[in-house]
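Peer 1: Here is a sequence with its predicted model. Questions after.
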Amino acid sequence: MPQMAPMNWLSLFISFSILLLMINSMNFFSTMNKSPETSTNKINKPTNWKW
């Protein structure tokens, strides 16, 4: 598509870059918040092997 103006390519690049950054940041922060909860639950459950 060489007929397109360079401004259109620039706006597409900026919009897709912002979309990529938003998706990556949402993915990072959603997984980061869940990891400490699971690690504290594993620590707080002691296994009692005494019969």
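Peer 2: Ah, there it is. Source: prediction; values computed, not measured.
Peer 1: rest of the way, CA atoms for contacts and neighbours
Peer 2: Fine.
Peer 1: Tell me which other helices or strands the helix or strand harbouring residue 12 touches.
Peer 2: Secondary structure assignment for residue 12, by DSSP states H and E: helix 6-44. Packing contacts for helix 6-44, counted by 3 or more CA pairs under 8 Å, 6 or more residues apart in numbering; DSSP states H and E, involve no helix or strand.
Peer 1: now it: how far from the chain's centre is it?
Peer 2: Chain-centre distance of helix 6-44: 3 Å, with CA atoms, centre = their mean, to the nearest Å.
Peer 1: Which positions within that helix qualify as buried?
Peer 2: Of all the residues in helix 6-44, not one is buried under the rule 16 or more other CA atoms under 10 Å.
Peer 1: also this one, for the comparison:
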Amino acid sequence: MPQMSPMWWSLLFILFLLSYVTMMMNIYFFKEMKKKMNGKGKLPLKDLNWKW
């Protein structure tokens, strides 16, 4: 579909990047939660700090 405008392709690319970053953040935080839970029933809410 080369007749589509460049703005459309830019929008698709930006949406793809946003969904990719969101998916990676979800995977990261899901793994961190599994690591922090360690078989306990509740989530430790006091030590949820960012690790950049």
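Peer 2: That came through, no problem. Just so it is clear, the model here is predicted, and its values are computed rather than measured.
Peer 1: Show me how far stretch 1-11 of the second structure is from its chain's centre.
Peer 2: That offset, for stretch 1-11 of the second structure, works out to 26 Å (CA atoms, centre = their mean).
Peer 1: Give me the contact list for it.
Peer 2: Counting contacts by CA atoms under 8 Å, 6 or more residues apart in numbering, no residue outside stretch 1-11 of the second structure touches it.
Peer 1: Let's see that with 10 Å instead.
Peer 2: Residues outside stretch 1-11 of the second structure that contact it (CA atoms under 10 Å, 6 or more residues apart in numbering): 12, 13, 14, 15, 16, 17.
Peer 1: could those residues go into TSV alongside distance to residue 24 of the second structure?
Peer 2: Below are those laid out as TSV (distance: CA to CA, whole Å):
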residue	distance to residue 24 of the second structure
12	18
13	17
14	15
15	14
16	12
17	11
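Peer 1: Pick the one among those closest to residue 32 of the second structure.
Peer 2: When those are compared for distance to residue 32 of the second structure (CA to CA), residue 17 wins out at 22.6 Å.
Peer 1: And the closest one? What does it align with in the first structure?
Peer 2: When the first structure is aligned by TM-score structural alignment, residue 17 of the second structure is paired with residue 17.
Peer 1: OK, contacts around that match?
Peer 2: Contacts of residue 17 of the first structure by CA under 10 Å, 6+ apart are residue 11.
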